[in-house]
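Novice: sequence and predicted structure, then a few things I'm wondering about:
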Amino acid sequence: MGLYHLDEERQAAVHKIRKRVIENIGRNMDLYGISISTGHLYGLLFFADKPMNLDEMGQEMKMSKTSMSTGVRTLLDYKMVNKVWEKGSRKDLYEVEYDWYQTFADFFDIKWRKSVESNILIFRRALDETSKLLKQHEDDEIITAVLLEDQAKMKEAVTYYKWLDRLIDTFVSGEIFNLVPKEPSIDE
């Protein structure tokens, strides 16, 4: 049953609680690299009792359709909302992904995998370049010492990123939940 079935006093009380939660979600979305307004949009969809279209979201949030579209696109990219189909509706409808564990796993994969791959690539190129430089200056003790020290640091970094890549795999496969089980519902 929706909020609008309540009298004004009860609607106001529920709205006050929801607003506080939505504002907090918005502030905390910066951890995901998401703007406050997009975080507020996520909060709105979280409390929605049915999927919403851009016009409805814009009306509720007092934002332009362009801003709504950009925010929804960001949330779709991070798999935090889903586009849904509803018979008879011509407009795209969106609802929040309520499985926060899966949302975090998807986000972790999307954001970190790209970073890991990029960093491994850069470190491997740098290791190749330092190896070539070592060969060119093998009789120069000073540059050799500097390059060997740099190589040791970069090899440790590659080792870390390979570990991080395996950690990401545990999120994608769901194995992480064997290591760190999901919390039971508060009602359980």
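Specialist: Sure thing, it's come through.
Novice: all contacts plus neighbour counts: C-alpha atoms, from now on.
Specialist: OK.
Novice: contacts for stretch 47-54?
Specialist: If you take Cα atoms under 8 Å, 6 or more residues apart in numbering as the criterion, stretch 47-54 is touched by 1-2, 18, 45, 65, 68-69, 84, 91-95.
Novice: now it: how far from the chain's centre is it?
Specialist: Offset of stretch 47-54 from its chain centre (Cα atoms, centre = their mean, to the nearest Å): 21 Å.
Novice: mind naming the longest helix for this protein?
Specialist: When the chain is parsed with DSSP state H, its longest helix is helix 100-136.
Novice: quick one: buried residues of it?
Specialist: Neighbour counts over helix 100-136 (16 or more other Cα atoms under 10 Å) mark 102-110, 112-113, 116, 120, 123, 127, 130-131, 134 as buried.
Novice: how about stretch 84-100?
Specialist: 93-97.
Novice: that older thread, mind putting the contacts of stretch 47-54 in JSON lines, secondary structure and distance to Val146 included?
Specialist: Converted to JSON lines, the contacts of stretch 47-54 look like this (DSSP: H, G, I helix; E, B strand; the rest coil; distance: Cα to Cα, whole Å):
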{"residue": "Met1", "secondary structure": "coil", "distance to Val146": "69"}
{"residue": "Gly2", "secondary structure": "coil", "distance to Val146": "67"}
{"residue": "Arg18", "secondary structure": "helix", "distance to Val146": "57"}
{"residue": "Leu45", "secondary structure": "helix", "distance to Val146": "54"}
{"residue": "Lys65", "secondary structure": "helix", "distance to Val146": "56"}
{"residue": "Met68", "secondary structure": "helix", "distance to Val146": "52"}
{"residue": "Ser69", "secondary structure": "helix", "distance to Val146": "51"}
{"residue": "Val84", "secondary structure": "strand", "distance to Val146": "57"}
{"residue": "Lys91", "secondary structure": "coil", "distance to Val146": "61"}
{"residue": "Asp92", "secondary structure": "coil", "distance to Val146": "58"}
{"residue": "Leu93", "secondary structure": "strand", "distance to Val146": "58"}
{"residue": "Tyr94", "secondary structure": "strand", "distance to Val146": "55"}
{"residue": "Glu95", "secondary structure": "strand", "distance to Val146": "55"}
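Novice: structure B:
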Amino acid sequence: MSESKETPKLKIEEAKDKVIGAIAETMDLYGVTPAAANLYATMYFEEQMTLDEMREELGMSKPSMSTSVRRLQDIEMVKKTFTRGSRKHTYAAEKDFFRSFMAFYCQMWDRETKMNLEAINEAQENFIDVMKDSGSTPDIMAEAKKYYDQLEESKAYYHWLEDLVASIRSGEIFEFLPKDKKE
């Protein structure tokens, strides 16, 4: 039985393919389409790429490529870069997973907090109106109070989430959860 000997270059490509596959497969956590995930994972091992290089490497259509790059830019996983003397746009993948995690989740948590606190405050105003309404029965007033209080308790989560985002953005979180843990 003859054992085929892999070249060092082939071993490098196989190792990169393993990581590219894993990254692409888990990017759905970020709400990223499989095409955009594969693009990001491929770009991760490159310094920068043009749209033409991306299309050539991945065989994607121009509209799909543009949509994927825009989505990755929106979630701060890819940045447009400048290359002196070139008129083509180049793009670079964010290689610092702490930074991409923080940017993505902070955006999502900010959105969640803002939307839900606005809805809660508006709903609580309605419940107050019901409790003050002389036409409300004691049962209706009790129900409005119950829901008002329930929403008031839920605000603790959103304020905690605001504090979490602030600690991530300031870097304070790394005092409690250091980046450089091994194993």
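Specialist: Now that the structure is in, tell me what you want to look at. All values derive from a computational prediction rather than experimental measurement.
Novice: just tell me the aligned range of the longest helix of the first structure in the second structure.
Specialist: Mapped onto the second structure using TM-score structural alignment, helix 100-136 of the first structure spans residues 97-133.
Novice: got a list of what Arg90 of the first structure touches?
Specialist: Arg90 of the first structure sits next to no residue when contact means Cα under 8 Å, 6+ apart.
Novice: aligned to it, what sits in the second structure?
Specialist: Taking TM-score structural alignment, Arg90 of the first structure has Arg87 as its aligned residue in the second structure.
Novice: doesn't its match lie inside a helix?
Specialist: No: counting by DSSP: H, G, I helix; E, B strand; the rest coil, Arg87 of the second structure falls outside a helix, being coil.
Novice: just want the most central residue of the first structure.
Specialist: Phe107 (3.4 Å; Cα atoms, centre = their mean).
Novice: hey, where'd the strands end up in the first structure?
Specialist: 81-84, 93-96 (DSSP state E).
Novice: for Gly58 of the first structure, find the nearest of these.
Specialist: strand 93-96 (12.8 Å; Cα to Cα).
Novice: show me what the closest one is packed against.
Specialist: helix 36-47, strand 81-84 (3 or more Cα pairs under 8 Å, 6 or more residues apart in numbering; DSSP states H and E).
Novice: quick one: contacts of the last one?
Specialist: For strand 81-84 of the first structure, the external contacting residues (Cα under 8 Å, 6+ apart) are 42, 51, 72, 75-76, 92-97.
Novice: if you set the cut-off to 7 Å instead, what comes out?
Specialist: 75-76, 92-97 (Cα atoms under 7 Å, 6 or more residues apart in numbering).
Novice: those: which two are farthest apart?
Specialist: Greatest spacing in the contacts of strand 81-84 of the first structure, by Cα to Cα: Asp92 and Glu97 (15.8 Å).
Novice: how about TSV for the contacts of stretch 47-54 of the first structure, with distance to Ile36 of the first structure added?
Specialist: Below are the contacts of stretch 47-54 of the first structure laid out as TSV (distance: Cα to Cα, whole Å):
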residue	distance to Ile36 of the first structure
Met1	28
Gly2	26
Arg18	16
Leu45	14
Lys65	17
Met68	12
Ser69	15
Val84	24
Lys91	25
Asp92	23
Leu93	22
Tyr94	19
Glu95	18
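Novice: just give me the closest of the residues you listed to Glu138 of the first structure.
Specialist: Distances from Glu138 of the first structure to these, taken by Cα to Cα, are shortest for Ser69, at 58.0 Å.
Novice: give the equivalent position in the second structure for the closest one.
Specialist: Matched by TM-score structural alignment, Ser69 of the first structure corresponds to Ser66 in the second structure.
Novice: give me the number of residues near that match?
Specialist: Using other Cα atoms under 10 Å, Ser66 of the second structure is surrounded by 15 other residues.
Novice: what's the closest non-adjacent residue to it?
Specialist: Leu51 (7.8 Å; Cα to Cα, 6 or more residues apart in numbering).
Novice: state the distance from the residue mapped onto that neighbour from the first structure to Ile25 of the first structure.
Specialist: Taking TM-score structural alignment, Leu51 of the second structure has Leu54 as its aligned residue in the first structure. Applying Cα to Cα, to the nearest Å, the value for Leu54 of the first structure to Ile25 of the first structure is 20 Å.
Novice: with Glu86 of the first structure instead?
Specialist: Taken as Cα to Cα, the span from Glu86 of the first structure to Ile25 of the first structure is 27 Å.
Novice: could you do Arg113 of the first structure as well?
Specialist: In terms of Cα to Cα, Arg113 of the first structure sits 24 Å off from Ile25 of the first structure.
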